[in-house]
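Trainee: Sequence and computational prediction follow.
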Amino acid sequence: MIPENRFPRRKDAAGELEGFSVKQKIEKLKKFHSIRFSLTSVVALLILLSVFISSTLSYSRYTRDFQEQSSEQIDQTLEQLSINLSTYLDELFRLTVYLYYDDSVVAALEATGGSDIDRLQRRRVIESYLDKIMIMPRKDILNVFVITDDIYFSGRMPKSVNHSADYQALDWYQEAMSTQSPIFVPPHTEQLVSYPKDTVFSIVKQLKSVQNIDQVIGVIKVDASYSGIADIARKVNMGEQGGVFIIDNDKNLIYNSASQEQVELLSGVALASSGSWIEKIGSAEYMVNTVQVKSADWTIVAVNSLDELTKNAQKTRDFTFLLATLSSLSAILVLLIFTHSFLKPLMGIVQLMKEVRKGNFQVSFSSKRNDEIGYLGDSFNAMVKTINDNIEKNTELAKKVYEAEMLHTEAQLHALQSQIKPHFLYNTLNMISMQIQVGRLEQAVDNIEKLHRLLRGMAKWDREVLVEDEFAILDAYLGIQSSRFEQRLSYELKLDGGLKKQYILAFILQPLVENAVIHGCETQRRRTKITVEGFLKEGRCYFVVSDDGKGMTEEQLKALREKLGRTAENENQSVSPGADGHIGLENVNKRIQIHYGSCYEIRISSQPDAGTTCRVELPLLEKECEQDVPSITG
């Protein structure tokens, strides 16, 4: 509240009225602003949140899709690079067989012995051919060695061959002599020269005699530099912050356009992984893609900066956020103007409603508006008039209707109770009496105990009981009846374990079983079986009572269904015993519909000489006071 001393009143009448008017306006302004503030805040928050969430999700989705597309494109680029490198290596493999294309070279290789002039002539033929075919056309070939009974050499730079080198002990030589396939030698320092200084990789192949293909005459070794690989790999550009490097299985660097830090951190991971992933190096994130060059056991690693990849996407995101924010602020401004004009007359109605709340029904809203606010004001005036005229009458009428409905339902349930209880007791006491008369005292005692369980269950007539307790009563009842009919009656109770602790209205199954005994067993001499099933299905209870007695004809079944239908249609109808013996079914059907609703009822099917089946579908009940209902199964 605003302290009154902030607006001191004048001692004259005009000053007093002016102070009161200002204070009243401020109070109204506070109330008006509170509603407008709430409405504006909620709508503005929704607008900003929706814009922020949609923009963020769109950017995230776009970035993710863009990264996936970029990864696929990089994979395709690396695959093409791998193919190009494999093609390049295949060309080096083919160089090793060029010697066979010149007859003079083949003859020089196969010739042995001779004078020094002959050996010098053979050297000139072989080495000049190597210069012409391998060294001069290709700048990536550094050295070519042909090793037979001597070492023939051709190199790009003048070098001294170490003729005393034990080349036969070298791994690549031994492997080449044992296989006809070309051998790839990983990067190593030059061999077979006196002063090695370059790192090369080599292709080695076994040489065989043309005249005798089983005779091995030596090997050819081609040393290549990385310039050919660099020319191929340099065409792949991964941006200023990324790069490409190629390593072998021993982490020897074949080619590199990435930073040293990237190579050191990713070499081991790249050899152990495949495909693509996101790697954080320092404070930046990078997309890493790897592809294998199978012909050389090399791994190509591409490193791309995510900041570079998504640079344009970030610019688009910032522009979208700015545009969305400006649009949201414009929408909020329009909303403020609208709420100001909208809530002013509405607050007038609110003040009148407060007067009505105090019990003043003589107020009315004066407005000449023709929109929804004017309609609301007119409706308010009509509502006040209607309330003023009818509130007392409606309250009294509602009270009477409620009391009458409750009394009506209670009377129905008591009437049904008074009809059903004698129906149970009569047949049961009659059976026990007959057993005592014929001297079957032990069976009589057992049946009296079962009768005790039935009577104990009768005490809970107007309550919901556990399904397992209801089945215990059925077990007691059918046990008595089975004793009465001796070998003519057998029964089976099937109860779903999940249904045992559910609640149903008491004594809605016993009359169904009793009718099955009377109409299925008493009227025939052959053996009859009664089956009672209870199970859960789709959140509801289902109970089926069936017998294999004589059943009913189509006319009898139709008449019974019509009788049950008339009982359901007329809730005020009194159900009295009839000659057809189906009083129990009518009572149960009516109790079910009063307690659960008119959509629930007994469904009966029957065929002559095949038996009768009664089905009951009930909703699940929640028991509020389970401790007040003692179990009767014990």
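Mentor: Thanks, I have it.
Trainee: can we go C-alpha only for contacts and neighbour counts from here?
Mentor: Noted.
Trainee: just the strands in the stretch 151-300 of the chain please.
Mentor: Using DSSP state E, counting those that start in this stretch, the strands of the stretch 151-300 of the chain run over 151-155, 183-189, 199-208, 216-224, 243-248, 253-256, 275-281, 284-293, 298-305.
Trainee: Which elements pack onto the fifth one?
Mentor: Packing partners of strand 243-248 (3 or more C-alpha pairs under 8 Å, 6 or more residues apart in numbering; DSSP states H and E): strand 253-256, strand 298-305.
Trainee: Of those, which stretch is the most buried?
Mentor: Counting by mean count of other C-alpha atoms under 10 Å, strand 298-305 has the highest mean neighbour count of those, with a mean of 25.
Trainee: hmm, who's touching it?
Mentor: When contacts are defined by C-alpha atoms under 8 Å, 6 or more residues apart in numbering, strand 298-305 is touched by residues 74, 78, 82, 238-239, 241-249, 258, 262, 270-271, 284-293.
Trainee: wait, doesn't residue 584 sit right on residue 512?
Mentor: Yes. Contact status for residue 584 versus residue 512: in contact at 7.0 Å, counting by C-alpha atoms under 8 Å.
Trainee: before we move on, the earlier item: for the helices and strands packed on strand 243-248, give me TSV that also has distance to residue 18.
Mentor: Formatted as TSV, the helices and strands packed on strand 243-248 follow (distance: least, C-alpha to C-alpha, whole Å):
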stretch	distance to residue 18
strand 253-256	87
strand 298-305	71
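Trainee: circling back: and the contacts of strand 298-305, which are buried?
Mentor: Buried subset of these (neighbour count, 16 or more other C-alpha atoms under 10 Å): 74, 78, 82, 238, 242-248, 258, 262, 270-271, 286-293.
Trainee: And the helices and strands packed on strand 243-248: which comes nearest residue 65?
Mentor: When those are compared by C-alpha to C-alpha, strand 298-305 sits nearest residue 65, at 15.9 Å.
Trainee: how far off strand 284-293 does that closest one point, in degrees?
Mentor: What separates the directions of strand 298-305 and strand 284-293 is an angle of 160 degrees, with axes from the mean of the first three to the mean of the last three C-alpha atoms, to 10 degrees.
Trainee: Who are the packing partners of the next helix or strand after strand 298-305?
Mentor: Using DSSP states H and E, the next helix or strand after strand 298-305 towards the C-terminus is helix 306-309. Packing partners of helix 306-309 (3+ C-alpha pairs under 8 Å, 6+ apart): strand 284-293.
Trainee: Contacts for the strand it packs on next, please.
Mentor: Against strand 284-293 from outside (C-alpha under 8 Å, 6+ apart): 71, 74-75, 78-79, 82-83, 85-86, 270, 274-280, 298-307.
Trainee: same deal with stretch 207-215?
Mentor: Outside of stretch 207-215, the residues within contact range by C-alpha under 8 Å, 6+ apart are 106, 110, 216, 217, 218, 219, 220.
Trainee: Next one for the comparison:
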Amino acid sequence: MRLIRNLKLKHQISLLILIALIMMILMQSMYNIFFNSLTRERAAKYAGNLMEQVALNVNTIANNVERDSVTISYSKYVQELMVSKNILRKIELNDYVSEMFTHTRSSNQNIYSILLLSNNDMQISDALHYNNDILKTLEKIYNFKSEDFRKPVFSSIVRDRSDAFYYYSYISPIFSSFDNSKIGNCIFLLDTRELEKLVNTTELTKNSLFLILDSDNRVIASNKGLKAGEYYDNIFWQEGTSSTAKDEIVYEGKKSLVQYKKIESTDWKIISVLPIAELTSDMKPIVTMGIWLGVIMSILLTIIGSAFMYNTTRPLMLIVRFLSRVGDRDLNYRLKMPSTNEVGIIATHINQMLDNVEEMTRNIVENQTSLYEAELSKKQAELSALQHQINPHFLYNTLNCLSSIGLAYDVSEVVSISSAMSRIFRYSIKGQDLVSIKDEMSSIKDYLLIMDIRYKGKFEIVIEMEESFLEMKSLKMILQPIVENAMYHGLEMKTGVGRLSIKGFISEDGYMQIDVEDDGVGMTENQLSELRKGIRDDENMEQLGTDKKSIGLSNINKRIKLRFGAQYGLDVVSEAGKGTKVTLILPIIEPTGKVHLLT
């Protein structure tokens, strides 16, 4: 505010006009953004409604097929036909079943053929439509003849070699109504061409993409000429995170809005990709008109502002020049102002004042003093957050749940990993910053347990610490990043079994020393030099980029130095092909919390 007050009046008016222009441009931009956003939201909602409609139609087809499958599978004629050994009775029952097939197919146009398959490979089907190649393909994928196949499933799409069409199936096991034993399978073959009609009737933008994928991400139906059966590699979503998703991506060189919906009944996916430029194409005339209006208003504002500034500042500049002349002791000079407004009145009063002052100033000796302003600046050091902790309460509860599931299914690895992770997270959320070395090592052992399960004995772990040393205290979570670096950057890339050594002792100089050493791939002299520079030079932190190894070690080094002083911290030595050793230097902290700092 003081800086603005010190500006010349014409500069202040120019600044005011500039601010007005900027606000006008911002308002125009916000106007365009609002309408573009509104148009995109409406288009996205429309596409979402289309996806919901398609999903509803697919679910309706699936529900009808499931209902028809139950009707056929538990028909008394079908049940008797599947287990009967009387040939004459089978011929008689086959007529009834054929009538059921005909009635079912006529009531559901999506059904291409129906097949009953008994345990002894007896097949009852619609002879006009049943295809044996498709049956072999489905049997190879789902092994539905086995006793373990006891749950109905919608298959991925399959192709008949004799034609170019794709089909999908609903395979349902048939159980006896008497003893609930499996007596065969009921297979519905469904035509994908009905789904293609459903997709092709969707009305989206010109270059939009709308398609249905099966559980293997193969195209079932598409509105852009993608062939059925092709694998679709452009994955816009994260599997298993949600049944619906919406995001912005770059598709075929264009920024596009992608929406994804999963059909739970069939495990299919519906995807729509709408180019954003096409969503807002109808807005271009309005946007263009708005831009022209903004340009015209800006020009008018500039012209009017310039005229106002000239008429306002010119008389004031005359007064300023007059006062400058008077300040140079030309007291006989008088101000001549053509304006009769407030500025003219000011000029008249100034002339009267000079007339009165002229008599008085002859005997006054003007003394000038210089005022000096001294400003003291203080440098304030801000400590950036060195530990970014994601509140792991929800992860802790989730891991307990995983442990229970592992126990329920007798998967010991899941139980071990989830239990270890639970202890690590519980340890990480402890309130105190100082913890015992014993607690720190317990967390490290849990981490090494997980690594041992993952790499199946690839590492040999050696821990050497006396019981008295374990009772000492240190900063929490300073060893885990070092051990993790040793695992991933040193031992993981090594051929054969690697060795990790963790030693803790009181040095002869009176401080606690912890060495974490591996015999992994090590580092070259250049790599080691860059790592040390990143650890010790705070100004280079932004230049480290994504080098998580140096960032983690720098984090630990800064925590130690900020807490205990510059004489403490960590150092790294390494040799390519031989391994790496990280040394931690800490003050002796007794179990009571008393810290012995070096003088």
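Mentor: That came through, no problem. Please read all numbers here as calculations on a predicted model, not as lab measurements.
Trainee: picking that back up, nearest to residue 198 of structure 1 among the contacts of stretch 207-215 of structure 1?
Mentor: residue 220 (19.0 Å).
Trainee: what does that closest one align to in structure 2?
Mentor: For residue 220 of structure 1, the aligned position in structure 2 is residue 186, judged by TM-score structural alignment.
Trainee: Verify the contact between its match and residue 116 for me.
Mentor: Yes. Residue 186 of structure 2 is within contact range of residue 116, at 4.7 Å (criterion: C-alpha under 8 Å).
Trainee: who touches residue 149 of structure 2 in this structure?
Mentor: Per C-alpha under 8 Å, 6+ apart, neighbours of residue 149 of structure 2: 142, 143, 173.
Trainee: mind giving me a markdown table with those residues and columns for neighbour count?
Mentor: Listed next are the contacts of residue 149 of structure 2 as a markdown table, based on neighbours: other C-alpha atoms under 10 Å:
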| residue | neighbour count |
| --- | --- |
| 142 | 13 |
| 143 | 13 |
| 173 | 24 |
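Trainee: distance of the alignment partner in structure 2 of residue 353 of structure 1 from residue 94 of structure 2?
Mentor: Using TM-score structural alignment, the partner of residue 353 of structure 1 in structure 2 is residue 323. Using C-alpha to C-alpha, to the nearest Å, we find residue 323 of structure 2 at a distance of 119 Å from residue 94 of structure 2.
Trainee: related to what we said a few turns ago, by neighbours, which of the contacts of stretch 207-215 of structure 1 wins?
Mentor: Neighbour tally across these (other C-alpha atoms under 10 Å): the maximum, 24 neighbours, falls on residue 220.
Trainee: Touching, that residue and residue 151? I think so.
Mentor: No. Look at residue 220 of structure 1 against residue 151 with C-alpha under 8 Å: they stay out of range, at 9.8 Å.
Trainee: Can you pull the residues that touch both of those two?
Mentor: Common neighbours of residue 220 of structure 1 and residue 151 (C-alpha under 8 Å, 6+ apart) are residue 145.
Trainee: and residue 115 of structure 2, helix, strand or coil?
Mentor: strand (DSSP: H, G, I helix; E, B strand; the rest coil).
Trainee: To which residue of structure 1 is it aligned?
Mentor: Using TM-score structural alignment, residue 115 of structure 2 lines up with residue 145 in structure 1.
Trainee: Looking at structure 2, name the residue matched to residue 112 of structure 1.
Mentor: Using TM-score structural alignment, residue 112 of structure 1 lines up with residue 85 in structure 2.
Trainee: distance of its match from residue 165 of structure 2?
Mentor: Taken as C-alpha to C-alpha, the span from residue 85 of structure 2 to residue 165 of structure 2 is 37 Å.
Trainee: more neighbours, those two?
Mentor: Ranked by neighbour count (other C-alpha under 10 Å), residue 85 of structure 2 and residue 165 place residue 165 first, with 15 against 10.
Trainee: Could you tell me which helix of structure 1 is the longest one?
Mentor: helix 13-95 (DSSP state H).
Trainee: Packing partners of that helix?
Mentor: In terms of contacts (3+ C-alpha pairs under 8 Å, 6+ apart), helix 13-95 of structure 1 is packed against helix 227-233, strand 284-293, strand 298-305, helix 311-357.
Trainee: can you tell which of those is closest to residue 98 of structure 1?
Mentor: Counting by C-alpha to C-alpha, residue 98 of structure 1 lies closest to helix 227-233 out of these; the figure is 19.4 Å.
Trainee: And for the residue nearest to residue 4 of structure 2 when sequence neighbours are not counted, the neighbour number?
Mentor: The shortest distance from residue 4 of structure 2 to any non-neighbouring residue, by C-alpha to C-alpha, 6 or more residues apart in numbering, is to residue 12 (7.0 Å). If you count neighbours by other C-alpha under 10 Å, residue 12 of structure 2 ends up with 15.
Trainee: do the one 3 residues further on as well
Mentor: As a burial measure, the neighbour count of residue 15 of structure 2 was computed by other C-alpha under 10 Å and equals 14.
Trainee: Report the separation between it and residue 397 of structure 2.
Mentor: 58 Å.
Trainee: now residue 467 of structure 2
Mentor: Distance of residue 467 of structure 2 to residue 397 of structure 2, computed by C-alpha to C-alpha: 33 Å.
Trainee: and what of residue 454 of structure 2?
Mentor: Taking C-alpha to C-alpha, one finds residue 454 of structure 2 at 22 Å from residue 397 of structure 2.
Trainee: Leaving out chain neighbours, which residue sits closest to the counterpart of residue 151 of structure 2 in structure 1?
Mentor: Using TM-score structural alignment as the criterion, residue 151 of structure 2 maps onto residue 181 of structure 1. Among residues not flanking residue 181 of structure 1 along the chain, residue 205 sits closest, at 6.7 Å (C-alpha to C-alpha, 6+ apart).
Trainee: show me what contacts residue 270 of structure 1?
Mentor: Contact partners of residue 270 of structure 1, counting by C-alpha under 8 Å, 6+ apart, are 290, 299, 301.
Trainee: quick revisit: which one in structure 2 is aligned with the residue nearest to residue 181 of structure 1?
Mentor: In structure 2, residue 205 of structure 1 lines up with residue 172, judged by TM-score structural alignment.
Trainee: Please apply the same query to residue 276 of structure 1.
Mentor: Residue 276 of structure 1 maps onto residue 246 in structure 2, by TM-score structural alignment.
Trainee: Distance of its match relative to residue 129 of structure 2?
Mentor: 40 Å.
Trainee: Then residue 253 of structure 2?
Mentor: Here the criterion is C-alpha to C-alpha. By it, residue 253 of structure 2 lies 44 Å from residue 129 of structure 2.
Trainee: Between the two, which has more neighbouring residues?
Mentor: Using other C-alpha under 10 Å, the more surrounded residue of residue 253 of structure 2 and residue 129 is residue 129, with 12 against 8.
Trainee: I am finished for the moment; much appreciated.
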